[in-house]
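Undergrad: How does the following fold in three dimensions:
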Amino acid sequence: MLYNSTENNKEVVSAAQAIAQGISKDGGLFVPQELPKYTEETFKSLLGLSYNERAKIVFSDFLTDFTEEEIADCVDKAYTVEKFGSECPAPLVAKKYNGNEINIMELWHGPTCAFKDMALQILPHFLTKSLKKTYDGKTAVILVATSGDTGKAALEGFKDVDHTKMIVFYPEDGVSPMQKRQMNTQKGSNVNVCAIKGNFDDAQTGVKKIFTTDEIVELLHKNDMLFSSANSINWGRLLPQIVYYISAYCDLVNSKKINMGDKINIVVPTGNFGNILAAYYAYCMGMPVNKFICASNQNNVLTDFINTGVYDKNRQFYATASPSMDILVSSNLERLLYKFSGNNDELVAKWMNQLKTEGKYEVTDEVKKEITSKFFGGFCDDTNTKATIKELFDEEKYLCDTHTSVAINVYNQYVEKTGDKTPVVIASTASPYKFSHSVLEAVAPEAICDDEFTMVDELNKITGAEVPKPIAELKNLEVRFNNVTDADKMPEYVKNTLGI
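TA: All right, here's what the predicted structure looks like:
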């Protein structure tokens, strides 16, 4: 299988090159030239397999320049019981909300308690093998812009990995205190963390600009280095996310919640569009899906886009209780536009240029029709986010985080609007303890205080929900990083950190 750039489909690369390079030289994103097709028989053959066995099959269909042994080595090192607590790293939990049955896919049992672990525990293994195939001997410099979860998951995945260096940028006031502490206490001799004065979009724009700055790329080349990415712009980040949707479908069949061939609805809380795009790719491969429900917080640029066909980032930016979705530039949407436009790289490049220069673009009527036929967009503000956390806890004694709450609330809006009761999978993207202040404010506001770890203890005492070990251990870790820079100084920070 070969890969093209969304903004220049004359560029053709192997899977290993797409993963090692991270992003195309023209700034486009790598996408497979075609997707593998899974029939009902394919899905039946997956039913009796473990998560790891399913993952190996899916990966082998996309990473055709990897050997079977290489893929097995990547999977078996990434998805261990030690890291994820069980042989199923993405369990489904059946609950009810407002009388509707919901299947919550818990994606946060990994070492950083967020869904990014599902991809970022395996990406270092993909990347090191890709580097050997394509850029033997070079050191990969991995730049990450994070709205909270990707940063810590990437740091944890890549710490002390040979031939890699990592620099993570996060918005100084745009992550939760727990996310900030997770990043700033990170161990590893090859990692560095820096806050920026600005929001996530500033960090993401800065990283993409550094990637395509000839002067810096040349400096890296002279020092036997090259840039790569651990953000979901890297195909190696997106591919592992396809697996858990396919696996969830098999789990629903095995638990007799659905029959083989039945359609499901999928709800994803998302800002950067990668997690829901992975679900859409699983559908394109053959997984039966009725509707993709895209859940946003008050930064509802995706909701407006799905409903109008106009993407407009020229709007007020809100710092919300679900900070990982505080995003106005959804970078992975570019891949969906490429697919819906019939792989029209010139049109996608035009839209992306309009986004850079004018802050907005409008898709064609044909593309808009495709989007509205498969996607529903809704959003939820902080008041309703907290109300939903409390309602679900009161009803089911189940504690969810703020992002999962947004998804559940928007799903409820969808059912009320459409009456559609198709069996549903809701992506739960983080442990509630990563956002203890907001979650505690929802279930017991009288217990709010200034100390993050006291609130963790209170939340545990009041709800009985188990505190994940990685969060419990954070309290005693030494803070290593207190760096802050202006967004326009990010290139200098990178050069100084690398000593080039």
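Undergrad: Going by C-alpha atoms from here, please, whenever you check contacts or count neighbours.
TA: Fine.
Undergrad: which residues of the stretch 101-250 of the chain fall in strands?
TA: Using DSSP state E, counting those that start in this stretch, the strands of the stretch 101-250 of the chain run over 139-145, 164-171, 191-197, 225-229.
Undergrad: what's the closest of those strands to residue 246?
TA: Closest approach to residue 246 among the strands of the stretch 101-250 of the chain is made by strand 225-229 (25.0 Å; Cα to Cα).
Undergrad: Touching, residue 191 and residue 162? I think so.
TA: No. In this structure residue 191 lies outside contact range of residue 162 using Cα atoms under 8 Å: 11.7 Å.
Undergrad: Among these two, which residue is more densely surrounded?
TA: Using other Cα atoms under 10 Å as the criterion, residue 191 and residue 162 rank with residue 191 on top: 22 against 12.
Undergrad: one more to put side by side:
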Amino acid sequence: MNLLYKSTRSDDTLVTASQAILKGLAEDGGLFVPTVIPTLDVNMDELSKMTYQEVAYEVMKLFFTDFTEEELKNCIHKAYDEKFDTEEIAPLAKAEGAYYLELFHGATIAFKDMALSILPHLLTTSAKKNNAKNDIVILTATSGDTGKAALAGFADVEGTKIIVFYPKDGVSPIQEKQMVTQKGDNTYVIGIKGNFDDAQSGVKAMFNNKELAAKMDKGGYQFSSANSINIGRLVPQIVYYVYAYSRLYKNGEIAKNELINIVVPTGNFGNILAAYYAKNMGVPVNKLICASNDNKVLFDFFSTGTYDRNRDFILTSSPSMDILISSNLERLIYRITGSDASKTKELMDSLSNKGNYEVTVKMRDQLKDFEGGYASEGDTADIIKKIYEDTGYVIDTHTAVAASVYEQYKEAAKDSSKAVIASTASPYKFARSVMNSIDMKYDSLSDFELIDELSKISNTDIPKAIEEIRTAPVLHDKVCDAADMQSTVEDILKL
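TA: Prediction:
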């Protein structure tokens, strides 16, 4: 079966997987979604015997049906190789009665590596399949992790340029250092005076600007996206939930078809949406627990049925979740409308124009798979300290948000189901916040002294990604106003 993709905002467009990957965003501003979510065609007994790469093929072949077996396997094997510091790619660690799915063993020590290691290969293969004549310009807004992972993935990839915008004062020192030291003749990193939502809105505006598209085409360029709005980002994220379940089963941690809960620290909603897709493919999942930090727009949505971004934007110790416009939620909204593109467009227009929308009672009834929770800054620090003191296991601030929400959920729901917690970043990436949570005595240390101390107390090796930036020179120092993002892009491309 050839699986096609359509926009969440109109019924006019049907495209292949490679076309959807290449475009990134639909021309009407909507997101590409598969016309159906396919069902896994191999059982858990078979999956449990497979490597990560083999599981990846079994999942992705169902979504990317216009890729040949050779093309897809080539993309997978180029992505999941020695860039990862463990053969398992996404190992599970058991601590405090939960299973932490460690998604940070790639080149930039955050979960974005899981998808952004393969996206450049999917994208360049898609370009060839569709005879794209233009160079591809990856235009991306980041709240900290996507930027570096995309830069690392696309650096010096022929026929591409990558331009990353990030909030100048809204990422951790390590995140910023990782981005501004990025090598590659085709890489551009710009800080903006504003927050992540400003950066994301600016990027979306450029994608939807027809005049700019014409100017780009004339200059020999076309935009694509490395954000999780690209279906080429979302599908690879489904893989690790399928893989996690298969490992638990293989290791005798769960019985056949035993239901588990999945807990995800959530900002842009892509990572938990991937878990939802995995459930719909047939992975035995009970609850999808959506964990927010103090920017609890998603918690409020699941609690009330109203999505409202009209609120103060709070900078927290989990900056990758400091988001008030969760772009990937649109894909879930489309599904709970009964795939009603006009209704989805109406709600998204309301979000753009008024800053909020409300779903119907009937739509809310279809959100029963989800539970929302949030952790304050105090909750986040407390759980890092508790888990370390109880077990010696150190988690980062984003994972801690999920761990705290899971503790709250267990107590409230009296649910003893086994749980997989998406561990989305290495504690080394947020060393100051992590170490201060454990003991404020570390606060006087410099960033890299903290790294060394973290290595000692956690009994883990300092990741290569951190060692590399210790002495790396700053190669990108450009800063612009949010209003000047487009002119900055035009200058870079000499349009």
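Undergrad: what's the TM between chain one and chain two?
TA: After superposition, the two chains reach a TM-score (TM-score structural alignment, normalised by the length of the second structure) of 0.98; 493 aligned residues with a Cα RMSD of 1.0 Å.
Undergrad: one step back: out of the strands of the stretch 101-250 of the first structure, which one sits most buried?
TA: Between the strands of the stretch 101-250 of the first structure, strand 164-171 has the highest mean count of neighbours, a mean of 26, where neighbours are mean count of other Cα atoms under 10 Å.
Undergrad: Stretch 107-121 of the first structure corresponds to what range in the second structure?
TA: Under TM-score structural alignment, stretch 107-121 of the first structure corresponds to residues 103-117 of the second structure.
Undergrad: Now do that stretch: everything it contacts.
TA: The contact list for stretch 103-117 of the second structure, computed with Cα atoms under 8 Å, 6 or more residues apart in numbering, reads 79-80, 83-86, 89-91, 145-146, 148-150, 152-153, 226, 232-234, 236-237, 422-426, 429, 463-465.
Undergrad: can you give me the offset of the longest helix anywhere in the first structure from its chain's centre?
TA: Taking DSSP state H as the criterion, the first structure has its longest helix at helix 235-254. How far helix 235-254 of the first structure lies from its chain's middle: 13 Å, per Cα atoms, centre = their mean, to the nearest Å.
Undergrad: Please point out which parts of the next helix or strand after it sit buried.
TA: Following helix 235-254 of the first structure in sequence order, the next helix or strand is strand 264-269 (DSSP states H and E). The neighbour-count check on strand 264-269 of the first structure (16 or more other Cα atoms under 10 Å) flags 264, 265, 266, 267, 268, 269 as buried.
Undergrad: what about the counterpart of the first one in the second structure, distance to residue 273 of the second structure?
TA: Residue 264 of the first structure maps onto residue 260 in the second structure when the alignment is built from TM-score structural alignment. Here the criterion is Cα to Cα, to the nearest Å. By it, residue 260 of the second structure lies 16 Å from residue 273 of the second structure.
Undergrad: can you give me the end-to-end distance of stretch 417-428 of the second structure?
TA: 30 Å.
Undergrad: That one maps to which residues in the first structure?
TA: Using TM-score structural alignment, stretch 417-428 of the second structure corresponds to residues 422-433 of the first structure.
Undergrad: How about residues contacting the matching stretch?
TA: 101-109, 113-115, 248, 257-258, 263-269, 290, 399-404, 407-408, 439, 456, 467-468, 471.
Undergrad: State the number of residues packed around residue 38 of the second structure.
TA: Around residue 38 of the second structure there are 17 residues (other Cα under 10 Å).
Undergrad: First-to-last residue distance for stretch 362-369 of the second structure?
TA: Stretch 362-369 of the second structure: ends 14 Å apart by Cα to Cα.
Undergrad: Could you list the buried residues of it?
TA: Buried residues in stretch 362-369 of the second structure (16+ other Cα under 10 Å): 363, 364.
Undergrad: which ones are touching the equivalent of residue 402 of the first structure over in the second structure?
TA: Under the alignment by TM-score structural alignment, residue 402 of the first structure pairs with residue 397 in the second structure. For residue 397 of the second structure, the contact set (Cα under 8 Å, 6+ apart) comprises 317, 318, 380, 381, 384, 427, 430, 433, 434.
Undergrad: picking up where we left off before, got a markdown table for the strands of the stretch 101-250 of the first structure, with distance to residue 372 of the first structure too?
TA: Below are those laid out as a markdown table (distance: least, Cα to Cα, whole Å):
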| stretch | distance to residue 372 of the first structure |
| --- | --- |
| strand 139-145 | 30 |
| strand 164-171 | 32 |
| strand 191-197 | 36 |
| strand 225-229 | 31 |
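Undergrad: Can you say which of those is nearest to residue 5 of the first structure?
TA: Once these are compared by Cα to Cα, strand 225-229 is nearest, at 15.2 Å.
Undergrad: any residues touching the longest helix of the first structure, and which ones?
TA: Taking Cα under 8 Å, 6+ apart as the rule, helix 235-254 of the first structure contacts 18-19, 22, 29-31, 43, 46-47, 51, 54-55, 58-59, 90-92, 105, 118-120, 122-123, 126-127, 230-232, 258-260, 274-275, 278-279, 281-282, 287, 425.
Undergrad: Which members of these are classed as buried?
TA: The buried subset of the contacts of helix 235-254 of the first structure - by 16+ other Cα under 10 Å - is 18-19, 22, 29-31, 43, 46-47, 51, 54-55, 58-59, 90-92, 105, 118-120, 122-123, 126-127, 230-232, 258, 260, 274-275, 278-279, 281-282, 287, 425.
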